[in-house]
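Undergrad: Just to be clear, the model below is a prediction. Sequence and coordinates:
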Amino acid sequence: MADQQKIHPVPDIESPPQTSPVPLVPLGSKKSDLLNPFEQQQPNYSHVTPPKKRRSCCCCRCLCWTLSILLLLIVIIGIIVGISFLVFRPKLPDYSIDGLEVTQLSLSSDSSLSASFHVNFTARNPNRRIGIYYEGGSHITVWYTGTQLCRGSIPKFYQGHRNTTVLVLPMSGQIQNGSGLMTALQQQQQQTGNIPLMLRASQPVRIKLGSLKLPEMKFSVRCRLVVDALSPNSAIRISSSNCSFRFRV
């Protein structure tokens, strides 16, 4: 009997050799390193909330209301002022210096200069429906080249409609070391015959519109005048006089 044939298994040549599996992520690297760079740069908007605009809207509304109220008040005040102007037709008062008398201007033994003046101060109220209350606390001064010669005050009184009031204001003053000033006055009187003076007045007043009395305010008057002399107890001629006036609340 023929020998039995031995059958040995032959490996499959066509099948690929089995190798150990290759890891998908290299050693020492992270998974995020292998992502697409474009995907890494994209921010995550999933947790971003829109800003709240409610507070800004409230602020804008408050500002608009405030501006509207201010504009309305300005319009109302303008209407009241316009009506008052048409009803009362206010005019500024007028002031002038109409006379000056020197009762004393002499040097004492200690070289102090004593001066006493009487000033004729005229106040005119040209308004038909406005009165003026002249309150206390006023002062009026006379100056020569920046030096105050004397000082006085305007008395309290009420000036009615279309009224002219003439006040004789006594004024006095004393200047220490006045010998130089006295010499300058005498030289200017002899050389030019003109002595420039400045009169300044500050007066608290209250304006009366019909039956309404306004709060107190102040007016100031400046009068530039030129006299021919400052000789005591002699007639003094005022060659020029110019007064300016303004109110101060």
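TA: That came through fine. Residues are numbered from 1 along each chain as shown.

Undergrad: Every contact and neighbour count from this point should use C-alpha atoms.
TA: Will do.

Undergrad: Start and end of stretch 50-57, how far apart?
TA: End-to-end distance for stretch 50-57, by C-alpha to C-alpha, to the nearest Å: 15 Å.

Undergrad: how about the strands in this structure?
TA: Applying DSSP state E to the chain gives strands spanning 94-107, 113-125, 130-134, 139-144, 147-152, 157-159, 163-175, 195-209, 212-213, 217-227, 238-248.

Undergrad: quick one: contacts of the third one?
TA: This points to strand 130-134. Strand 130-134 is contacted by residues 88, 90, 125, 155-161, 203-210 when judged by C-alpha atoms under 8 Å, 6 or more residues apart in numbering.

Undergrad: List the buried residues for that strand?
TA: Across strand 130-134, burial judged by 16 or more other C-alpha atoms under 10 Å covers Ile130, Gly131, Ile132, Tyr133, Tyr134.

Undergrad: just the angle between it and strand 113-125, please?
TA: 160 degrees (axes from the mean of the first three to the mean of the last three C-alpha atoms, to 10 degrees).

Undergrad: Could you give the separation of strand 130-134 from the chain centroid?
TA: In terms of C-alpha atoms, centre = their mean, to the nearest Å, the centre of strand 130-134 is found 27 Å from the chain centre.

Undergrad: sorry, back to before: list buried residues within the contacts of strand 130-134.
TA: Of the contacts of strand 130-134, these count as buried by 16+ other C-alpha under 10 Å: Asn125, Tyr158, Gln159, Gly160, Gln203, Pro204, Val205, Arg206, Ile207, Lys208, Leu209.

Undergrad: Tell me which of the strands of the chain lies nearest to Thr49.
TA: Ranking the strands of the chain by proximity to Thr49 (C-alpha to C-alpha) places strand 238-248 first, at 58.9 Å.

Undergrad: putting a second one here so we can go through both:
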Amino acid sequence: MSNHPKVHPLHDPEARSARPSAPLVSGAYPRSEQGDPAKYPLAPPRKRGRSCCCRCVCCTLCLLFLLVVAVGATIGALYLVYKPKLPDYSIDRLQLTLFALNQDSSLSTAFNVTITAKNSNEKIGIYYEDGSEITVWYKEAKLSQGSLPKFYQGHENSTVIYVEMSGQAKNATGIMTTLQEQQQTTGNIPLRINVNQPVRIKFGMLKLMEVRFLVRCDVFVDSLAANNVIKIQSSSCKFRPRL
């Protein structure tokens, strides 16, 4: 039996060494020089919904800021051009036509009040609108109430207003006793006249929205006698807008 020679494969020096290819694994991260890729995951994609919401909020705030600046600039320009002044009120005459204590201890009253309203502005008119209220108080007791007429007051104008008021105060026995004692001791009686008046201001051809003004007049009279003109010893009025 003949022996066959063994053939050994020769090494080819020009053949390139086969490099193992990287495994194709879905979701694999590239290896970093600083460590394991599992410790440094890729950043998640941005959410577009949150970015759009932030843009809308920023735009709204910017528009509001511009609106506030525009309104402030307009008010400042009107103030510099027209130089507005508050109106002035004074109580000129006060007459008591009814002042009677009833059998049920209620007090019936009726006043006639003459008021002078002054508008000292050179370029501003005032519209006195409906819905006003004028009241007469003694301490915490409301004696009478009424309303002012609707009218327009022009520039640098003084308007005399005549108002009739009436009312009824309950449990007025204590009020009558206090009035008599105060008149005997001090010689005067303090009354308070309040006015709640809606007005509209006119700047040139521009008519602004309706606002309310409050007037408080502290009046000292010599007595409260029915069917007599009450002597006003002193009076002072404060005028302020209602915000």
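TA: Okay, I see it. Owing to the predicted nature of the structure, the values given are computational and were not obtained by experimental measurement.

Undergrad: Can you give the structural similarity as a TM-score?
TA: The pair, once superposed, lands on a TM-score of 0.77 when counted by TM-score structural alignment, normalised by the length of the second structure; 208 aligned residues with a C-alpha RMSD of 2.2 Å.

Undergrad: hmm, back to that, of the buried ones among the contacts of strand 130-134 of the first structure, which pair is most distant in space?
TA: Gln203 and Leu209 (18.9 Å).

Undergrad: circling back: would you list the strands of the first structure in TSV and tack on distance to Phe38 of the first structure?
TA: Formatted as TSV, the strands of the first structure follow (distance: least, C-alpha to C-alpha, whole Å):
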stretch	distance to Phe38 of the first structure
strand 94-107	88
strand 113-125	90
strand 130-134	86
strand 139-144	88
strand 147-152	89
strand 157-159	92
strand 163-175	95
strand 195-209	82
strand 212-213	82
strand 217-227	78
strand 238-248	75
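
Undergrad: longest helix in the first structure, by residue count?
TA: Identified as the longest helix of the first structure according to DSSP state H is helix 54-88.

Undergrad: What lines up with Glu210 of the second structure in the first structure?
TA: Using TM-score structural alignment as the criterion, Glu210 of the second structure maps onto Glu216 of the first structure.

Undergrad: so what's its match closest to, chain neighbours aside?
TA: Nearest non-adjacent residue to Glu216 of the first structure, counting by C-alpha to C-alpha, 6 or more residues apart in numbering: Arg206, 4.7 Å away.

Undergrad: Just to check, that neighbour is in contact with Pro215?
TA: Yes: using C-alpha atoms under 8 Å, Arg206 of the first structure is in contact with Pro215, at 6.1 Å.

Undergrad: hang on, the earlier thing: the residue nearest to Glu216 of the first structure maps to what in the second structure?
TA: Checking TM-score structural alignment: Arg206 of the first structure goes with Arg200.

Undergrad: Quick check: its match vs Met209 of the second structure, distance?
TA: Using C-alpha to C-alpha, we find Arg200 of the second structure at a distance of 6 Å from Met209 of the second structure.

Undergrad: Now do the same contact list for Tyr95 of the first structure.
TA: Listed by C-alpha under 8 Å, 6+ apart, the contact partners of Tyr95 of the first structure are Phe121, Thr122, Ala123, Arg124, Val221, Cys243, Phe245.

Undergrad: Not counting sequence-adjacent ones, nearest residue to the third one?
TA: Nearest-residue entry for Ala123 of the first structure: Tyr95, 4.7 Å, with adjacent residues in sequence omitted and distances by C-alpha to C-alpha, 6+ apart.

Undergrad: returning to that earlier point: and the strands of the first structure: which comes nearest Leu67 of the first structure?
TA: Closest approach to Leu67 of the first structure among those (C-alpha to C-alpha): strand 238-248, 28.7 Å.

Undergrad: helices or strands next to that closest one in the packing?
TA: Here strand 238-248 of the first structure touches strand 94-107, strand 217-227, going by 3 or more C-alpha pairs under 8 Å, 6 or more residues apart in numbering; DSSP states H and E.

Undergrad: what's the mean distance for stretch 59-67 of the second structure versus the first structure?
TA: Comparison of stretch 59-67 of the second structure with the first structure after fitting gives an average deviation of 2.6 Å (mean C-alpha distance after the TM-score superposition for the first structure).

Undergrad: which residue numbers in the first structure go with that stretch?
TA: Under TM-score structural alignment, the match for stretch 59-67 of the second structure is residues 65-73.
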